[in-house]
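S.K.: Mind folding the following:
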Amino acid sequence: MRIAVCQINSRDDQTANLSTARGLLSEAAAGGADLAVLPEYVDYLGTAERLPPPEPVDGTVGSFFADAARELGIWVVVGSFHERGPDPAHTYNTCLVFDRRGELAASYRKIHLYDVEIPGRVSYRESSNVAPGTDPVVVDCDGVRLGLSICYDLRFPELYRRLAVDGDAQVLVVPAAFMVHTGRDHWEVLLRARAIENQCYVLAAGQIGQHEPARTCFGRSMVVDPWGTVLAQAPDTTGVVLADLDLHRLATIRAELPSLANRRL
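M.R.: Here you go, the predicted structure:
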């Protein structure tokens, strides 16, 4: 299976964001990708005041990417978008997966929300306007099992163990908008750790560059193999990185180093 991770600088113009994302998906398809992964909040990253009204899964954003998947004949992981939430004050941070026909194959609502309070330095509470999801999700993609996650989920290894063990995931998908100050030290380390400990490929598609209000995303979208080797990494710009997944290699690694089979807890 050939995959593409797409790196984008989403801003506070949803129409422009979707247009850029569509161009990256076309580039991925032209490169022979069977599956393309977009970053977290590909639809909008900006101030709350300019955020378009959140939509259901089959709204404008969902329909846009369903059409793209069908027209290009590829699987599309919409890293996440602002889904209409359980009440007017909260949205869901939701990942969508569309198959080659443009049919919705799976949706996943981000479980772990980024709440941090460091007096005098950082005050950010994602839970103030986002409601958490509750259920891990694995989806079959042309016979390959994809485990879904979003950004801050990456710091919670128990989620990925459930995806790999209970869901039989072979590939872990991590769309993100990782901040620069944490990304430069933790992004690659955590991605490689999740790949090694679960003996899965990891597909990490990140936001890049400046976003309002006053945030900078790290980028460095990458593909990691089940041994923890980085197969491909994006430069610090908008673009697409392609890689081929070797499921025979995955099976060999799991057979020769059977850590999943040997677990006792």
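S.K.: only C-alpha atoms for contact and neighbour calcs from this point on.
M.R.: Will do.
S.K.: Buried residues, the lengthiest strand in the chain. List them.
M.R.: In the chain, ranked by residue count with DSSP state E as the criterion, the top strand is strand 75-87. Buried residues in strand 75-87, counted by 16 or more other Cα atoms under 10 Å: 75, 76, 77, 78, 79, 80, 81, 82, 83, 84, 85.
S.K.: Residue 248: which of these is nearest?
M.R.: Set against residue 248, the nearest of these by Cα to Cα is residue 75 (21.3 Å).
S.K.: tell me the angle the very next helix or strand once past the longest strand of the chain makes with strand 75-87.
M.R.: Proceeding N to C from strand 75-87, the next assigned helix or strand is strand 90-98, under DSSP states H and E. On the basis of axes from the mean of the first three to the mean of the last three Cα atoms, to 10 degrees, strand 90-98 is oriented at 160 degrees to strand 75-87.
S.K.: the longest helix in this structure is where?
M.R.: Longest among the helix segments of the chain by residue count, using DSSP state H, is helix 14-30.
S.K.: this one next, for a side-by-side:
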Amino acid sequence: MAASSIRVGAVQMTSTNDIEANFNTCSRLVKEASIAGVKLLCFPEAFSFELPRCDFLFYFRFYYFRFADFDPLTLIASVGFKEKGPDDKHLYNSHVLVDDTGNIKSLYRKIHLLYRNMVYEESNFTTPGHDIVVVDSPVGRLGLTVCYDLRFPKLYQPLWLQHDAQVLFVPVAFTRVTGEAHWEILLRARAIETQCYVVAAAQAGKYNEKRESYDRLSTGIAIVDIDLSNIASVRTRMPISEIKGSPCEKQRSN
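M.R.: Next up, the predicted model:
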């Protein structure tokens, strides 16, 4: 790994209704990531799966401090989590960034909810968020999104143009059919049009009788070394946000 590179990891796992089993998988993967020198680890959407409707901070801290049983924990964790919503019938589908001391650094609530789907309509039990989130981290300026957001380029443009995101984190649980057809293509499109690194952590396989996610890899961690100087180089050589009269130029000026 070059001196200017930072190591990040994306988890793929199959979460189930067995919370303890999910924890054991997460704990093993966190340890593997730490040993491998990963500084920021991204878990999938709903990594703990269907928790009771309760205070999500309680459960997250339960998970985090169980992770912290081994020393040292130098990771920053990025996870998709079901957060208690505005009423008893709704949750927030949240993306949480936690620093290496266990404190929540930032929280993004999924804006675009899956609907008109043969399996379920997310809006039946989830309340959408409204605010985009970009936060500083040891691996640069992070733009936080979740799964179905990936289909909406207009969400990603402000992350880059107005908030100077360098890395986009996307915890996902794509369905098997749409994942096979669209997941990698959408990730590459968002990376190309924003000139950002994209790190996506995915659910994989069948985790109950009704739901199945696109299964590209087995449970494990994809690890990559990123160099933020590459982003500056690409943006200098191909300054697509500075073309006179372009929508990008107008958006950046706003």
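S.K.: Superposed, what's their TM-score?
M.R.: Here the TM-score for the pair of chains, by TM-score structural alignment, normalised by the length of structure 2, is 0.89; 239 aligned residues with a Cα RMSD of 1.6 Å.
S.K.: and the longest helix of structure 1, which stretch of structure 2?
M.R.: Using TM-score structural alignment, the residues of structure 2 aligned to helix 14-30 of structure 1 are 19-35.
S.K.: which SSE is the nearest residue to residue 22 of structure 1 once chain neighbours are set aside in?
M.R.: Computed as Cα to Cα, 6 or more residues apart in numbering, the closest residue to residue 22 of structure 1 that is not its neighbour in sequence is residue 68, at 7.0 Å. Taking DSSP H and E as the criterion, residue 68 of structure 1 maps to helix 60-72.
S.K.: Quick check: residue 106 of structure 1 touching residue 97?
M.R.: Yes: using Cα atoms under 8 Å, residue 106 of structure 1 is in contact with residue 97, at 5.2 Å.
S.K.: These two - which one has more neighbours?
M.R.: With neighbours defined as other Cα atoms under 10 Å, residue 106 of structure 1 and residue 97 compare such that residue 97 has more, 28 against 16.
S.K.: I figured the more buried one hits residue 81, correct?
M.R.: No: at 11.7 Å, residue 97 of structure 1 does not count as touching residue 81 under the criterion of Cα under 8 Å.
S.K.: circling back: now tell me what touches the match of helix 14-30 of structure 1 from outside.
M.R.: Here stretch 19-35 of structure 2 makes contact (Cα atoms under 8 Å, 6 or more residues apart in numbering) with 9, 11, 13, 15-16, 41, 47-49, 51, 63, 66-67, 73-75, 220-221.
S.K.: equivalent range in structure 1 for stretch 152-166 of structure 2?
M.R.: Taking TM-score structural alignment, stretch 152-166 of structure 2 hits residues 156-170 over in structure 1.
S.K.: Just give me how far the matching stretch sits from the chain centre.
M.R.: 15 Å (Cα atoms, centre = their mean, to the nearest Å).
S.K.: same question, stretch 172-181 of structure 1
M.R.: Its chain's C-alpha centre and that of stretch 172-181 of structure 1 lie 7 Å apart, by Cα atoms, centre = their mean.
S.K.: Show the end-to-end separation of that stretch, please.
M.R.: Stretch 172-181 of structure 1 has an end-to-end distance of 24 Å (Cα to Cα, to the nearest Å).
S.K.: Aligned counterpart of residue 253 of structure 1 in structure 2, please.
M.R.: So residue 253 of structure 1 corresponds to residue 234, using TM-score structural alignment.
S.K.: Name all residues that make contact with the closest residue to its match other than its chain neighbours.
M.R.: Nearest non-adjacent residue to residue 234 of structure 2, counting by Cα to Cα, 6+ apart: residue 195, 7.2 Å away. In this structure, residue 195 of structure 2 makes contact with 166, 231, 234, 235, judged by Cα under 8 Å, 6+ apart.
S.K.: of those, buried ones?
M.R.: Among the contacts of residue 195 of structure 2, those classed as buried by 16+ other Cα under 10 Å are 166, 231, 235.
S.K.: okay if I get those as CSV plus secondary structure and distance to residue 202 of structure 2?
M.R.: Rendered in CSV, the data for those read as follows (DSSP: H, G, I helix; E, B strand; the rest coil; distance: Cα to Cα, whole Å):
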residue, secondary structure, distance to residue 202 of structure 2
166, coil, 21
231, helix, 24
235, helix, 28
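S.K.: what's the farthest-apart pair in the contacts of residue 195 of structure 2?
M.R.: 166 and 234 (11.5 Å).
S.K.: residue range for the helix or strand where residue 241 of structure 1 lies in structure 2?
M.R.: Element membership for residue 241 of structure 1 (DSSP H and E) is strand 239-244. The counterpart of strand 239-244 of structure 1 in structure 2, using TM-score structural alignment, spans residues 220-225.
S.K.: Leaving out sequence neighbours, find the closest residue to residue 128 of structure 1.
M.R.: In space, and not counting its chain neighbours, residue 128 of structure 1 is closest to residue 90: 7.4 Å by Cα to Cα, 6+ apart.
S.K.: counterpart of that neighbour in structure 2?
M.R.: For residue 90 of structure 1, the residue aligned by TM-score structural alignment is residue 90.
S.K.: Same question for residue 208 of structure 1.
M.R.: Per TM-score structural alignment, residue 208 of structure 1 is aligned with residue 204.
S.K.: ditto for residue 194 of structure 1
M.R.: Residue 194 of structure 1 maps onto residue 190 in structure 2, by TM-score structural alignment.
S.K.: For the stretch 101-250 of structure 1, which segments count as helices?
M.R.: 157-165, 180-182, 188-198, 247-256 (DSSP state H, counting those that start in this stretch).
S.K.: Now do the contacts for the closest residue in space to residue 84 of structure 2 that isn't next to it in sequence.
M.R.: Excluding the flanking residues, the one nearest residue 84 of structure 2 by Cα to Cα, 6+ apart is residue 91, at 5.0 Å. Listed by Cα under 8 Å, 6+ apart, the contact set of residue 91 of structure 2 reads 53, 82, 83, 84, 85, 125, 126, 127.
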